[in-house]
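J.: show me how the following folds:
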Amino acid sequence: MSSNGNSSAEAGDGTPLVPKLRFPEFAEADGWKEIPLQKLAQPVTDRATTGYAGSVLSLSGQHGLVLQSEYFGKKIAGDSTDRYVKIRKNDFVYNDRTTKASSFGTIKRLSAYEGGIVSPIYKCFRFQPSENPVFWEWYFESGSHDPALGGLVNEGARAGRFNISVTQFLSTNAWRPDEAEQQKIADCLDSAEALIAAQGRKVEALRAHKKGLMQKLFPQEGEAQPRLRFPEFEAMGDWAEERLESLAKRGSGHTPSKSKPEYYDGGINWISLADSKRLDNGLIFETDIEISAEGIKNSSAVLHRAGSVLISRDAGIGKSAVMALPMAVSQHFIVWTCDDRKLSNWFLYHLLQQSKPLFDRAATGSTIKTIGLQFFIDLRFRIPSRPEQQRIADCLNSLDGLIAAETRKFDTLRTHKKGLMQQLFPQVGEDEE
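T.: Reported below is the predicted structural model:
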C-alpha cells in the first residue's frame, strides 16, 4: 500500500477525497468522488403480506442482523405482519431509536440470510446492483460520512440517538472510489475480520478448555476426589475437608469517611466496587481509588499484604483476585491471607473461581444480594496436599497466561483493523497534512 498526504477536503465543495492509504494499483487513480447517497441507494418499502411465514429478523447492536424466530401465522409484538418490511440479502437496516448519533457501526447489512421481514421500527435501504454492499458496510463502520448528517442528527436527536428517517439519511452525501477499489478494500477488510473472528474463536476455545479442565481438577459437589489428577497424586486418596479459616486468616475492609479529604489520595490502593472490572483476571495491580495512611488509622480499613486473595460478597458476587501489592478493601469484600505451609494462595484463587455457583446460592436479598459474614466463617472446602495444590495452581496459571496472550493478540488485531479503516477511508473534513 502507499501513503498519500492529501487526505481530505471539506464536505460539499466538490473536491475529490484521497485516503491516507491506498493499494499500489490505485496510487495514481483519481480521488474519491462526492455523490448523494440517494443516487446509489433507495429506501426499501416492500410490505409483508398477511400470513407471511418467513424469517423474522431482529437488529442487535452487538451481533448485527440475526435470526430471531419463525412466524407461524401469529401476531408479533402486537402487530400483524402486513406492517413489517420485507428485506433481502445485502439490504441495510438501522433502528433510529437505538442507533447512536456517534456511531454508524449499527447500520447493518443483512449478510447471513437470504431475506426476511423486520419490524416497521427499522429503517431499510438497498444499494443499486452496481454497488458493492460489502464496501458500503465497511464505509459506514469506518465513520466516514457527510458532516451534514451530523446536523440532521443534532436537529432531531433525542438522548444521542440517530432519530432521522431513511429518506433524510439518503439525502446526505458519500464519497466513493471506482468499483475495482471498492472491491479491493472490501476484500482487505473482510480478510482482517476473518483473522479477528478466528482469533476470537481461539480465545473462546481456550476459555472453554479451562472451564472443562477445572471441573475435572476439583472435586464435584458431594465427591471427595477430583476426576482428573496428575500422575504423581493418583494414589493420594481423598481430599480432606477443611474449614477455610484453619488454613488462612480472614479479613475484611471498610470505607474511610468520605467527608475527610485527607483520608484519600494517599497512595494506598483501595479495592472498591468500582474495581469490579479488574477482578477475575488473576492479579489486581491498581485501583480506581486510593486512600491514605490517615484513612486506615481512622477507620476499620486494613492494609492486607501482597498475595492475599479477595472475593466480592455482594455486587459482582463471587468475583475474586490476588493482590499484586499491599492493598486495602472496602466492606464489600472478604480477604484471606493464606498460611503458605498449608494453602497456596493461587490454589485458593482458582478454587474460588470454580466455586462461583456456591456463592450465588449463598447470596440473599431482594434488591442487592449479599453473602452474610457467617457463611464465610463457616466456609469449608475439600483441599489436597500442599504439593498437589501447587501443581494444580501452576497448571491453571499457565493456561491463564496463554489465554491472556491470545486475548492480547485478539485486541491487537481489532486495533489494527480500526487503524486500517481510518486510513483506507478518507476522513471528511480533516485538515490536509
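
J.: from now on I want contacts and neighbour counts done on CA atoms only, so please keep to that.
T.: OK.

J.: does the residue of the chain most remote from its centre belong to a helix or a strand, and which?
T.: Distance from the C-alpha centroid of the chain, by CA atoms, centre = their mean, peaks at residue 235 (43.5 Å). Using DSSP states H and E, residue 235 sits in no helix or strand.

J.: distance of it relative to residue 217?
T.: 15 Å (CA to CA, to the nearest Å).

J.: am I right that residue 186 falls within a strand?
T.: No - read with DSSP: H, G, I helix; E, B strand; the rest coil, residue 186 is helix and lies in no strand.

J.: list the contacts of it.
T.: By CA atoms under 8 Å, 6 or more residues apart in numbering, the residues touching residue 186 are 134, 135, 138.

J.: how many other residues sit next to the first one?
T.: Spelled out, that is residue 134. Applying other CA atoms under 10 Å, we find 18 residues neighbouring residue 134.

J.: once you drop chain neighbours, what's closest to it?
T.: Spatial nearest neighbour of residue 134, chain neighbours left out: residue 186 (5.8 Å); criterion: CA to CA, 6 or more residues apart in numbering.

J.: quick one: the one you found from residue 230, how far?
T.: Taking CA to CA, one finds residue 186 at 50 Å from residue 230.

J.: please provide the structure for the following sequence as well, for comparison with the first:
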Amino acid sequence: MAASSSSGRLVRLAEILTESRIPGSRGDTASKLTVRLYGRGVVAKADAGGSEETRYFRRRAGQLIYSKLDCLNGAIGLIPPHLDGYESTADLPSFDIAKSVDPDFFLAFLSRPSFYLRFKAVAIGSRKANRVPADEFLATKVELPSRSEQCAIAAVLRASRERVAAAEALISALTEAKRNVMRELLTLGAARDPARLRPLRERWVVGRVAEGVEAAPEGWRLVPLTRVARLESGHTPSRDRPDWWDGDIPWISLQDTERLQGLEIFDSAETIGTEGLANSSARLLPKGTVVFQRTASVGQCSIMGRPMATSQHFANWVCGPEIEPRYLLQVFRHMTREWERLQAGSVLPDIYMPTFKKLQILLPPRSEQLRIADVGEAFDRRLEAERVHLSELRATRDALAAELLSGRLRLPAAVIARHAGADPGARAA
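T.: The predicted model follows:
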C-alpha cells in the first residue's frame, strides 16, 4: 500500500518512524493526552480517570502520534511542546521521526483523507471499532521528496494557513467591535450620553439587547414588539403535490441559512407556485419583512428584498410605521446571547413561536433608528467582504495543499534551493 507526494524516494513508514515505548505511570495517575479527529491537533485529555492496571507510555514533544481506533477519521498529529511528558496507552502509539523528514510536511501529508482512508482494507474490528494496527501503519509505503522540498512545501502551506488565521482574527475583531459599538447605540443612543437616560417604566424581561438595562434615553419606549410589528409564521406545502412546487414565489427554508447573512435576501433554494401558497398556511409576505430563523442555526436573519414566503422554521416580522426594518434587523443580530438564553430547555436548537409574542423592544424615534441601522450595516458590509475574502483564502489553502502534497504541483527549483541548508534535526518555525 503506497501513497505518493511528488517524485522522490519510496520508503516504508517503518524506515522513517521509530515507535516510542517509554514506560509511564499507572492509568489512575497519568497525565493523559488524546488526538483529535481530522488533523485538529493533540490535546490534553479532559477525563483524568483510569484503571491502575492500564499500562501507559510517556510521550515526547515532536513525536508523531495516531489513534488506532480513529485513524480512519484522521486522528493523526504531532505532540506539541506543552504536552511533553504526557502519556497515552498503546492504542495511541507515538513515533520518533527521522531527521530526513520535515515534521510539518509529514503531518500535512499524513492528514490527507487520501492517505489515512487507505487503511480501510487492513483495519481490524467491527464497523464502529475499526483499529489500524501499528505494524500495518508502519508497513505503508510513501513517496517523499527531498527534505529541502519538504521544507519548502511546509513553508508555503504554513504561510497559507497564517493568511487564513489572520483573516479569521480580523473577522473576530470586527465582530467584537460591532458588538461593543451596537451595545452602546442600542442602550445609550447615537449621542451615547448617559445624562439622557431615564428609568424604564417597566421591567425588560424578554428580548434584551444587554444585561442590567434599567434606563433608556429620553424619548425611547420599551414596548411589546407585536405592538409595532406583525408576527407571521410560514408553512411547507405538501411534498406529495409536485405541481405546487417550482413556481415563481421564493420560499425561504433551512437551505437558505447562508443567504440570511446578507442585509437583504432576494432568492431561495426552492420556490412554490400560487396553488402551493393557496393550499397551505404559508403567507406571501411583503418586501421589507424581517425574516428570522428560529430553528437549527437560530438567529440568522435578513430583510426580504421582494415578496417572499417561508417555511415554518421562521418567525417573520412585518414592520409597522413606528419601527424601521433595518433597525429591527440590527437589534436581532445583536441579541445573540438572548437567543441562546431563549433556547434553554429545547432538545434541539429552537425557539418556539409563543416566545416571540413576548418579545419587548427598546424603540427610539424613527430618525435615530435609521442612524443606528446605518452604523450596524456598515459593520455588516465590511464583515461580509471579509468573509468572502476568507472563503477565497481557504479555497487557495486547500487547493495548494492538495496539489503540493500529491506532487501534481512542484515548487520552482529556486524556492526549494532556499531550504537546502535547513537543519535536518530542527523543525521549521
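
J.: in the stretch 1-150 of the first structure, which spans are helices?
T.: 133-142, 147-156 (DSSP state H, counting those that start in this stretch).

J.: now these as CSV including distance to residue 334 of the first structure?
T.: As requested, those are exported to CSV (distance: least, CA to CA, whole Å):
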stretch, distance to residue 334 of the first structure
helix 133-142, 44
helix 147-156, 48
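
J.: out of these, which is the most enclosed?
T.: helix 133-142 (a mean of 20; mean count of other CA atoms under 10 Å).

J.: that one vs the second structure - mean distance after superposition?
T.: On superposition with the second structure, the mean distance recorded for helix 133-142 of the first structure (mean CA distance after the TM-score superposition for the first structure) is 2.0 Å.

J.: and residue 91 of the first structure, what is it in contact with?
T.: 109, 110, 124, 125, 126, 127.

J.: most neighbours among these, which one?
T.: Counting by other CA under 10 Å, top hit in the contacts of residue 91 of the first structure: residue 124 with 26 neighbours.

J.: what is the equivalent residue in the second structure for that one?
T.: Counting by TM-score structural alignment, residue 124 of the first structure corresponds to residue 94 in the second structure.

J.: can you tell me how far its match is from residue 170 of the second structure?
T.: Residue 94 of the second structure is 36 Å from residue 170 of the second structure, by CA to CA.

J.: same deal with residue 187 of the second structure?
T.: Separation of residue 187 of the second structure from residue 170 of the second structure (CA to CA): 26 Å.

J.: and residue 263 of the second structure, by the same measure?
T.: For residue 263 of the second structure relative to residue 170 of the second structure (CA to CA), the value is 20 Å.

J.: and residue 43 of the second structure, how many neighbours does it have?
T.: By the measure other CA under 10 Å, the count of residues near residue 43 of the second structure is 17.

J.: that one maps to what in the first structure?
T.: Aligned counterpart of residue 43 of the second structure in the first structure: residue 66 (TM-score structural alignment).

J.: likewise residue 310 of the second structure?
T.: The alignment partner of residue 310 of the second structure in the first structure, by TM-score structural alignment, is residue 329.

J.: hmm, residue 268 and that match touching each other?
T.: No - Residue 329 of the first structure is beyond contact range of residue 268, at 10.2 Å (criterion: CA atoms under 8 Å).

J.: between the two, point out the one with more neighbours.
T.: Taking other CA under 10 Å, residue 329 of the first structure and residue 268 do not tie; residue 329 has more neighbours (25 against 21).

J.: chain neighbours aside, what residue packs nearest to residue 145 of the first structure?
T.: Excluding its sequence neighbours, the residue lying closest to residue 145 of the first structure (CA to CA, 6+ apart) is residue 174, at 6.0 Å.

J.: again, but for residue 291 of the second structure
T.: In space, residue 291 of the second structure is closest to residue 316, 4.6 Å off (CA to CA, 6+ apart).
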